[in-house]
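Trainee: sequence and predicted structure are below.
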Amino acid sequence: MSVTSPTCSTTSWHVQRILFLVAGLVTLAGVVLGVLVSPWFLLVPALVGANQLLMVAVGWCPMSLLLRRLGVSDAG
């Protein structure tokens, strides 16, 4: 019986992986700007969270549409 690793491949960058990267970077940037510049920047991570809920509810988000138009594959 072989056991597969639960981690994802680090050699391919598919839509889902890039979405997680962009969401994480934008969330961290919004929090840092919210702490250092203005609390209004905390709306950025809130919008990222709302976009993630949209992704869960209907299965797509604007960034995924853009990535697919740029030719990024769905799953690796």
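Mentor: Good, I have the coordinates. Residues are numbered from 1 along each chain as shown.
Trainee: for the rest of this, base every contact and every neighbour count on C-alpha atoms.
Mentor: Noted.
Trainee: buried stuff in the longest helix belonging to the chain?
Mentor: The residue-count maximum for a helix in the chain (DSSP state H) belongs to helix 15-36. Applying a neighbour-count criterion of 16 or more other Cα atoms under 10 Å, one finds 15, 17, 19, 23, 26-27, 29-31, 33-34 buried in helix 15-36.
Trainee: same question, stretch 53-64
Mentor: 61, 64.
Trainee: who's in contact with it?
Mentor: Outside stretch 53-64, the residues within contact range by Cα atoms under 8 Å, 6 or more residues apart in numbering are 15-16, 19, 51-52.
Trainee: what's the farthest-apart pair in these?
Mentor: 15 and 51 (15.1 Å; Cα to Cα).
Trainee: got another one to weigh against that:
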Amino acid sequence: MTVEIAVRMLAGAMILLSLALAHWASPYWLLLTAFVGLNLLQSAFTNWCPAMTIFRWLGLRDSISK
């Protein structure tokens, strides 16, 4: 698994989790959804997000450019 795939998986899981929590617990969980979305948007422009650093530290490799 690469860092990029792990970031996408984490973002998708956090969005689904926050939507479920907003439905069953409190609508304030939608703030987590907004944070994840904003983080994905900024990472599109900067090619960096905090999760990438953590996944690299855990030993995941970067994707191989063709």
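Mentor: On my side now, so go ahead. In this text the structure is predicted, and so the values were computed from the model without any measurement.
Trainee: so after superposing, what's the score?
Mentor: The TM-score (TM-score structural alignment, normalised by the length of structure 2) is 0.91; 64 aligned residues with a Cα RMSD of 0.9 Å.
Trainee: just to revisit the earlier point, and which of the contacts of stretch 53-64 of structure 1 is nearest to residue 65 of structure 1?
Mentor: Nearest to residue 65 of structure 1 among the contacts of stretch 53-64 of structure 1 is residue 15, at 9.3 Å by Cα to Cα.
Trainee: so what corresponds to residue 45 of structure 2 in structure 1?
Mentor: Using TM-score structural alignment, the partner of residue 45 of structure 2 in structure 1 is residue 57.
Trainee: hmm, back to that, the longest helix of structure 1 vs structure 2, average distance?
Mentor: Compared with structure 2 after fitting, helix 15-36 of structure 1 has a mean deviation of 0.5 Å; criterion: mean Cα distance after the TM-score superposition for structure 1.
Trainee: can you name the next helix or strand after that helix?
Mentor: The element immediately downstream of helix 15-36 of structure 1 (helix or strand, assigned by DSSP states H and E) is helix 43-58.
Trainee: where in structure 2 does the longest helix of structure 1 fall?
Mentor: Counting by TM-score structural alignment, helix 15-36 of structure 1 sits on residues 3-24 of structure 2.
Trainee: right, and residue 29 of structure 2 touches residue 16 too?
Mentor: No. Counting by Cα atoms under 8 Å, residue 29 of structure 2 does not reach residue 16; the two are 10.8 Å apart.
Trainee: returning to what we had before: format the buried residues of helix 15-36 of structure 1 as TSV; extra columns: distance to residue 61 of structure 1.
Mentor: Formatted as TSV, the buried residues of helix 15-36 of structure 1 follow (distance: Cα to Cα, whole Å):
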residue	distance to residue 61 of structure 1
15	11
17	14
19	9
23	11
26	15
27	16
29	20
30	19
31	21
33	24
34	24
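Trainee: thanks a lot, catch you later.
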